[in-house]
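>>> coords below, sequence missing:
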């Protein structure tokens, strides 16, 4: 069995308990459900259509950033749909709004913040948009900068907000180059530096301590795009350099986080946090209608989004209730296992003559390639191994990296093109650590077959 189903029996009991909260109301007449035969037919048709997916929950899926929600998140989200609260306002979802405030408070405390302004949103893109919207309001017409390996959403958001944007070159480990950043800062036009805490391509972590040191000289805001890597602040097996980044995250002005990645939540659940609560005044608005049952601040008054699913808040709250965001806890241990899986695979790749390593993983993403003499040949082999591995039920990903990023590391490569396609794995599931041997065996089998086709021998 690939899909977990045993937890469904708990849902019926929870639904019966939820129903007791409304027993004092007069009985209502339910609209008749669709014909049960027709309902079953359509639902089974949905199941048939949904088979056209990669096996994302399985450990042999090690490609894109797709991590299955925890069973408690699935169940709590589904349970909340019988009420379908809207967390735009306390009146439209009093319980789920309070659960959202408690859940984001726990996330803020994970980063060491006691005072903050925070709310959930649809995902990392929306969280980053709100951060840059605030930055643009506080520092009019000032440039936003992010590394060349930062998510493309920052440049796109700046286009939407009509804010000037500039990319900062990266070092040979795909992190923002501090010297290049300083040269840009010297022009006096930068208002905000986006520090990426876990890039989507390589999982690289920008050197935040050095960026914060420059902040004292050049007076800019620092936004941490921690959509992917933020939860790793709880991991216990980071290297010292990466640990130093997380140790000073509490000094930034804003943080974007994606609970629908390592936070074990369904899509879409993002979170934006601001260290200074007073930025809430930027969201102030009037409406021709209003809610009157509460005098407290509505979540809709500190969000660019209006209607937002209360079910997302319920699922996140329930998950954090079961798995608290505490160092040394079960949630933290699973993050450490994911990173350990990446280190285990990195060690195997590093020792094998048929592969080239890029750089050691900082989190749980690993990028490597088959060994060949030219960038074009490496790219060709990577794509062939990617397809062959998929035929053997091992699902990896591909990453296109620029020549400038790897030419210092791969000095013997003939750079006959300006980029190279590499193999990439996101070892997000803690059980990946238990499957590395099987993953490695399939990878070797796929590589051996591809090399035979291309007439390449494997040493050892």
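Yes, it's here. Keep in mind that this is a model prediction, so the values were computed, not measured.
>>> from here on, just use CA atoms for contacts and neighbour counts.
Fine.
>>> tell me where this protein has helices.
With DSSP state H as the criterion, the chain has helices at 8-19, 36-50, 71-80, 94-110, 124-138, 153-161, 178-185, 208-218, 240-247, 310-322, 330-351, 375-391, 403-406, 432-453.
>>> against that first model, consider the following:
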């Protein structure tokens, strides 16, 4: 859909919204009037020019970091809601948008197989993970078994969050596919002080999926909470049947977790920021209990502010998510799921090409589990490979192909030498469905950049 068409549809929807409040007496707004149009246009033009100083995140040739353009309906619904600017902290601040948040979160929980749960949207995955680990600490009270552990490939914010909560955090070694090592985890569990294990379904470095079923078996023996950080990979639950083992098994077991985090502003086609936290036991809502002198007396129904550490939250984020899921339901056989399948096929295609080209080295023991591909440049040393990766990264950018760089253990690629030595590698997040049909062009530009380097 073209931008002009989206704006036309938004204008029509705005007129519908105006009619909803047409019974109110008119008044003179202090907002910009027609006489200010020239000044407003000048500021917007300058804003547009400033925004041009960005990578083209919306384009298929941007295949670097986790940046996916919001769906047009999400952008339009967000803009429409901003004419009211609702606040989903309390129902009298966001009456309709609070209902829309409840409905949208219910569909996300249903995707994971939960009908009994507690959950809400957040300003992003970091805040969602903070809430999940805070609740975990509250369930354990003053017990000494409160240490948090996660894979060394888990998101770095878990360490920070634990520090904020004044809890100890320990990293568990990852295997050559970036997954948490069960033997290393059990070494930590034997110490007897672990209260929560963070299980990542979709690491931000390579999209690795931790072995959740086996970790759940360890929970039976050692009694700890399982928090699933699926901020990046959560939506792949919809296409679990086409994933390879053990990723498929991990997604099938996700309903047994104690808490789940997912980021709609990643694969969920939403603007920043929109995260979501879910708890399997609704009774954890008691930990949020507090008194407010003014926000909780307009309704007997549950206030989202009563189950959230955040206070003011953008109701527009809930409206955009609700509208997107209304257009693209979270169904395994739907259009939304099909887009995820295209991204995964693109990743497998790129990985296959890398493995057949002598200039590159792909991961030695595993193919991409989701839609992230990493590879190193072949060279005689880690230093040489790292320098070459930097050069190819820059050469690709000059050809308008934008990749990313990542530091990874070299033994993941079967390299000899120190198993823990880190080297600079290339990384591509193929999270746009268009990447599947653009893979030939992406490959041509990558190979062209390499040839450019070879020819000096």
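Received the coordinates, thanks. Keep in mind it's a predicted model, so treat the numbers as computed, not measured.
>>> what's the TM-score here?
A TM-score of 0.96 describes the superposed chains when it is computed by TM-score structural alignment, normalised by the length of the second structure; 448 aligned residues with a C-alpha RMSD of 1.4 Å.
>>> thinking again about what came up before, of the helices of the first structure, flag the one that's most buried.
Per-stretch averages of neighbours, counted by mean count of other C-alpha atoms under 10 Å, single out helix 310-322 among the helices of the first structure, with a mean of 25.
>>> what stretch of the second structure does it fall on?
Alignment note (TM-score structural alignment): helix 310-322 of the first structure is matched to residues 315-327 of the second structure.
>>> how big is the offset of the matching stretch relative to the first structure?
Compared with the first structure after the fit, stretch 315-327 of the second structure shows a mean deviation of 0.3 Å (mean C-alpha distance after the TM-score superposition for the first structure).
>>> and the contacts of that stretch?
The list of residues contacting stretch 315-327 of the second structure from outside it, by C-alpha atoms under 8 Å, 6 or more residues apart in numbering, reads 71, 73-79, 81-82, 85-88, 94, 97-98, 100-101, 103-104, 121, 264, 268-271, 273-274.
>>> ok, residue 276 of the first structure - how many residues close by?
14 (other C-alpha atoms under 10 Å).
>>> excluding its backbone neighbours, what's nearest it?
residue 116 (5.6 Å; C-alpha to C-alpha, 6 or more residues apart in numbering).
>>> residue 275 of the first structure versus the one you found, what's the distance?
Spatial separation of residue 116 of the first structure from residue 275 of the first structure under the definition C-alpha to C-alpha, to the nearest Å is 5 Å.
>>> report the contact partners of the residue nearest the centre of the second structure.
Centroid-nearest residue in the second structure: residue 232, 3.4 Å away (criterion: C-alpha atoms, centre = their mean). Taking C-alpha under 8 Å, 6+ apart as the definition of contact, the neighbours of residue 232 of the second structure are 201, 202, 203, 204, 207, 262, 263, 266, 267.
>>> map residue 74 of the second structure onto the first structure.
Using TM-score structural alignment, residue 74 of the second structure sits opposite residue 73 in the first structure.
>>> what sits against its match?
Contact analysis of residue 73 of the first structure by C-alpha under 8 Å, 6+ apart lists 264, 265, 266, 315, 316, 318, 319.
>>> wait, which of the helices of the first structure is closest to residue 253 of the first structure?
helix 124-138 (9.0 Å; C-alpha to C-alpha).
>>> tell me the mean distance between the closest one and the second structure once they are aligned.
Superposing on the second structure and averaging over aligned pairs (mean C-alpha distance after the TM-score superposition for the first structure), helix 124-138 of the first structure comes out at 0.5 Å.
>>> go on, stretch 435-444 of the first structure?
After superposition, stretch 435-444 of the first structure averages 0.4 Å from its match (mean C-alpha distance after the TM-score superposition for the first structure).
>>> and that stretch, which stretch of the second structure?
Residue span in the second structure matched to stretch 435-444 of the first structure, by TM-score structural alignment: 438-447.
>>> ok, residues contacting the matching stretch?
60, 61, 346, 349, 350, 392, 396, 399, 401.
>>> now which residue in the second structure aligns to residue 299 of the first structure?
Under TM-score structural alignment, residue 299 of the first structure pairs with residue 304 in the second structure.
>>> list the contacts of the nearest residue to its match once chain neighbours are set aside.
Closest residue in space to residue 304 of the second structure, ignoring its immediate chain neighbours: residue 89 at 5.8 Å, by C-alpha to C-alpha, 6+ apart. Counting by C-alpha under 8 Å, 6+ apart, residue 89 of the second structure makes contact with 303, 304, 305, 310, 311, 312, 313.
>>> and those as JSON lines, adding neighbour count and distance to residue 181 of the second structure?
Written out in JSON lines, the entries for the contacts of residue 89 of the second structure read as follows (neighbours: other C-alpha atoms under 10 Å; distance: C-alpha to C-alpha, whole Å):
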{"residue": "303", "neighbour count": "21", "distance to residue 181 of the second structure": "41"}
{"residue": "304", "neighbour count": "22", "distance to residue 181 of the second structure": "38"}
{"residue": "305", "neighbour count": "23", "distance to residue 181 of the second structure": "38"}
{"residue": "310", "neighbour count": "16", "distance to residue 181 of the second structure": "34"}
{"residue": "311", "neighbour count": "15", "distance to residue 181 of the second structure": "38"}
{"residue": "312", "neighbour count": "15", "distance to residue 181 of the second structure": "40"}
{"residue": "313", "neighbour count": "23", "distance to residue 181 of the second structure": "38"}
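>>> ok, now which ones touch residue 312 of the second structure?
The neighbourhood of residue 312 of the second structure, defined by C-alpha under 8 Å, 6+ apart, consists of 87, 88, 89.
>>> my read is that residue 363 of the first structure contacts residue 197, right?
No - look at residue 363 of the first structure against residue 197 with C-alpha atoms under 8 Å: they stay out of range, at 9.5 Å.
>>> what touches both of these two?
Overlap between the neighbourhoods of residue 363 of the first structure and residue 197 consists of 203, 204, 229, taking contacts as C-alpha under 8 Å, 6+ apart.
>>> about what we covered before: and the contacts of residue 89 of the second structure, which is closest to residue 56 of the second structure?
Each of those was checked against residue 56 of the second structure using C-alpha to C-alpha; the closest is residue 313, at 28.4 Å.
>>> could you check how far residue 225 of the second structure is from residue 134 of the second structure?
Taking C-alpha to C-alpha, one finds residue 225 of the second structure at 12 Å from residue 134 of the second structure.
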